[in-house]
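Undergrad: got a sequence here, can you build the structure:
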Amino acid sequence: MMSVFLKIFLSVITVTVLSFSVCGHTIIGLEFHSNLQNEFENSKSESITLRNALATAVYNQPHNGEISLSGLKKVANNIKISTASGDLQFAVSDEDYNLISKNTNVLPDDTAPKNLENETQYSSVCADENHYYAVTTVKTAIDGRIVYLQNYFDITGVFEQKNRLYFILQILLPALAVVIGGVIFVFSKLITTPIKKLSSAEMEFAKGDFSKRVKIKGSDEVSRLSENFNFMADKIEENITELKDAVKRQEDFSGNFAHELKTPLTSIIGYSDMLRSKKLSQEEQFCYADYIFKEGKRLESLSKKLMDMMVLKNEKSDLNPVSTKYLAESVGDSVQPLLAEDNINLLINVDDCIVSLDSDLIKTVLINLIDNARKASKSGDTVELAGSSTYEGYLFEVKDYGTGISEEDLPRVTEEFYMADKSRARKQGGAGMGLALCKKIAEMHGGELKVHSKQNEGTRVEFLIREESK
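TA: As a prediction, the model looks like this:
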């Protein structure tokens, strides 16, 4: 298949050479015909001179009546006419085109029509071995006798000039083709090289190198095409990266889920086996039963949160007007026993507004956030629950002054099963599902969940509900 470069190169060369060839031949032809017409006019002028000179010579020749053919021949043989180009060459024929006299070796031109009107000039071209002549034939009356006069004007120079110009054109055309070819080669390369680079980048991109990009130079159509390719490549790479991350999260989810199920089940089976197969003291029985109870509760919590996640993915929440102050007090009542066990205080500072929301789901979010704050705090600390109306909607905030979250863990805290401190989370019955569940509930309410934290300083979680009516 012919490349774009070769198509451009051959097309431009062909069109250029043909155009110059046609133009050259046209100009040379026009110049030749113009020069030929000028020479015909000169020949006609000499024809008039010949007629006048011959008529004068016959008039001066003594004779009675119409001059005889022999007398006309004698006069024609003796006449000599000088012009700017030399002696005038001519021939004299009778009315039947029989030659009477001539002073040239050029054969008479017998192509002139026999029925020429008197004093009408007829121009033609004749040639011998080395010369070209403009021949003017005229029918005229000399002293009452009808004769044909032909004069021969040398126009070899006109034909030589034409041949010389054609020769020059034949030399110039190949040279022009080489020069134009070089220029077109350079320009074609400049045009097609970016296209080749773009094609190469597309091929590598198709093979899986999604980081491949095209360097953009200039602002022409090819540059804009390259820019569009880079934009498309960025979007595709972005989507592929997101897909890879989604696959990795799914794999992590499956692995973590299997691990989270295995750990409590192993403990339950192990302690149950010990209770079943060994003779234990009452204290040991209570201790093992307590382990079984705690692991069972953690398994129950994990199952419940997984079920909540599945429900949230498939259902839309039912939004109803709710008082934010009433909701906060209800949450406070629910978490008070947990906070009291760890000697942690809850400070509620909520602006009372009527907001359209799913009270059960929002309560789940706030309880989860406060429970997380409790787990990160030490005895005697305070957890704050705040709520305020903003131009975007209604904003809930839960803040603690506990251990905080590292910068490395912060971007991943809303992923399913992710736990910044796995040992502490499992010890306190966590499964890494709380913030992931809260995030999905926030998104269902048209809002978002933001986590701000510094290690050893505390954590502040913002939960925005966009749909609000006061």
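
Undergrad: only C-alpha atoms from now on, for both contacts and neighbour counts.
TA: Fine.

Undergrad: now the helices for the stretch 151-300 of the chain?
TA: 156-206, 221-277, 282-314 (DSSP state H, counting those that start in this stretch).

Undergrad: next, format these as JSON lines and append distance to residue 5 and mean neighbour count.
TA: Formatted as JSON lines, the helices of the stretch 151-300 of the chain follow (distance: least, Cα to Cα, whole Å; neighbours: other Cα atoms under 10 Å):
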{"stretch": "helix 156-206", "distance to residue 5": "6", "mean neighbour count": "15"}
{"stretch": "helix 221-277", "distance to residue 5": "14", "mean neighbour count": "15"}
{"stretch": "helix 282-314", "distance to residue 5": "55", "mean neighbour count": "15"}
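
Undergrad: nearest to residue 444, of those?
TA: helix 282-314 (8.2 Å; Cα to Cα).

Undergrad: quick one more, to check against the first:
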Amino acid sequence: MKFANKLFFIMTALLTVIFAVFGTWMLSSYFGKTIEREMERASAESGMFQMMFENTYYPLIEYGNEYAIGKVMDNISFGIEKNGNFCMVWSDEMEYYRNANIGMGEAGEMMAIARDLYSSFLYPENVEEENYRASIREVGGRYYIFTVFRFDVTGYGIISPIFLGMCHDITELYESRDHLINRYCMVLFTLILVGGACIYILSRYITKPIRDLKDVVSEISEGNFEKRCLDTGDDEIGELAKNFNVMADRMVEHMHEKELEALQKESFTTAFAHELKTPLTSIIGYADMLNSVDMTEEEKREAYYYIYSQGKRLENLSHKLLELETVEKNPLKKKTISTKELETNLRTTMRPIFAEKKIKGKIILEKALLDVDKELVLSVFYNLLDNAIKAVEEGGFVLLKGTCLADGYEVKVTDDGRGIPENEIHRITEAFYMVDKSRSRKEGGAGIGMALCQKIVVLHGGKIEIHSKLGEGTIIRILFPNEGVKE
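TA: Here you go, the predicted structure:
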């Protein structure tokens, strides 16, 4: 069952129970107070009947008990019975009752009820008043209040007491109660219909964000990963929708990262296989020629050279791969080192290379102390300089410059070489990626250097940026954070 329907049925049932219980209590309380007033009225009328009987009875008792009772009833019963009351008098010796509106059968039943009340006079331990009893009974489908007074006659040789009974018809009260119950049931039914409709509309309104969220989840599960929740209110459901959108964004971002990672792994595998294929093919081809073809000494030396050069290329490739794989796993061996020491090391190593390539090279590092892994940082600088040298033509210019900044230590490697196409800059740090593959292989490159540089810089908490224009040159900027720079 849907949540909106559950909410509708629960709230409707709760509304019904509340109003049913409240209505029952209200009607019961009202009817109870009405009956209580009628009982008080019946008690007053019964007391008046007893007083009138007593005042009339004693003057006539000298003519005999039965005569006196009959005469008294003839005189006072009319005033009592005209209000719909039924009165009766009895003792152990006789009984007397009269009412023209009540049949003999009903009168006999009423007398039996009155006598039943009389029996309580014999066992008064549970009765508060000694000479008065009252009860509500049903006779012939109508309701009556029965009252009985015990009248003790003193003297005149009368031994047994006289009982004065009276009943008052209160059927209208019960009919009025039933009418009120019927009216209240109609009102309750109408209230449930109107309230149920309001609750249904309200439940649909309240659960709309939940339904929207469910629809979004369904669409995402079917592959529409761009779908998002639009209703983001300030309540708990709105917060849930906002958090779901954040979760969906992170999930999509993670998926893209995984897709990119899978693509990079696929590219890595393809490139690695291709990098191995070329030197291995050359080695196998020249080895087969040495084994099966008569060659001159010059041709043999050339074959040996190709086998050696391709073997060195494979060795260099294996070293680069090993370094790339282990750089993240091994802890950094940081120590404080002067940039001038790095500058001296770089100049000593690169001077003959610049001269051999006939390149104008310049290395300037502003004085500072860096808390870095010396060998790894030198590896970064060598790789960047090596890439710059490969990118420039004879007579070109390469500059490595270090500068102290407010947010860290900046190193820029600038060249005026071929440059990098704008759509390929983001791929420069991928392993085995090379802009000019034929030239890079010719010069012994494997496309691993920039991937290694990025990993080393990131391990030092720094960042690397690449700016390049095709045909104008490239600027690679490295920024080491302040945490690794000392004055």
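
Undergrad: would you turn the helices of the stretch 151-300 of structure 1 into JSON lines with distance to residue 112 of structure 1?
TA: As requested, the helices of the stretch 151-300 of structure 1 are exported to JSON lines (distance: least, Cα to Cα, whole Å):
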{"stretch": "helix 156-206", "distance to residue 112 of structure 1": "21"}
{"stretch": "helix 221-277", "distance to residue 112 of structure 1": "66"}
{"stretch": "helix 282-314", "distance to residue 112 of structure 1": "107"}
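
Undergrad: so which of those gets nearest residue 40 of structure 1?
TA: helix 156-206 (11.3 Å).

Undergrad: next, the mean deviation of that closest one compared to structure 2.
TA: Aligned to structure 2 and superposed, helix 156-206 of structure 1 gives a mean residue distance of 3.4 Å (mean Cα distance after the TM-score superposition for structure 1).

Undergrad: that helix vs helix 221-277, what angle?
TA: 10 degrees (axes from the mean of the first three to the mean of the last three Cα atoms, to 10 degrees).

Undergrad: other SSEs contacting helix 156-206 of structure 1?
TA: helix 4-60, strand 132-142, helix 221-277 (3 or more Cα pairs under 8 Å, 6 or more residues apart in numbering; DSSP states H and E).

Undergrad: need the contact list for the residue in structure 1 that residue 280 of structure 2 lines up against.
TA: Superposed on structure 1 with TM-score structural alignment, residue 280 of structure 2 falls opposite residue 265. Shown in contact with residue 265 of structure 1 (Cα atoms under 8 Å, 6 or more residues apart in numbering): residue 295.

Undergrad: dump the residue contacts of the residue nearest to residue 439 of structure 1 when sequence neighbours are not counted.
TA: Nearest residue to residue 439 of structure 1, sequence neighbours excluded (Cα to Cα, 6 or more residues apart in numbering): residue 449, at 5.5 Å. The contact partners of residue 449 of structure 1, taken as Cα under 8 Å, 6+ apart, are 438-439, 442, 461-464.

Undergrad: show me what residue 449 of structure 1 lines up with in structure 2.
TA: So, by TM-score structural alignment, residue 449 of structure 1 is matched to residue 464.

Undergrad: so how far does whichever strand or helix holds its match sit from its counterpart in structure 1?
TA: Following DSSP states H and E, one finds residue 464 of structure 2 within strand 463-469. Between strand 463-469 of structure 2 and its aligned partner residues in structure 1, the average distance after superposition works out to 2.3 Å, using mean Cα distance after the TM-score superposition for structure 1.
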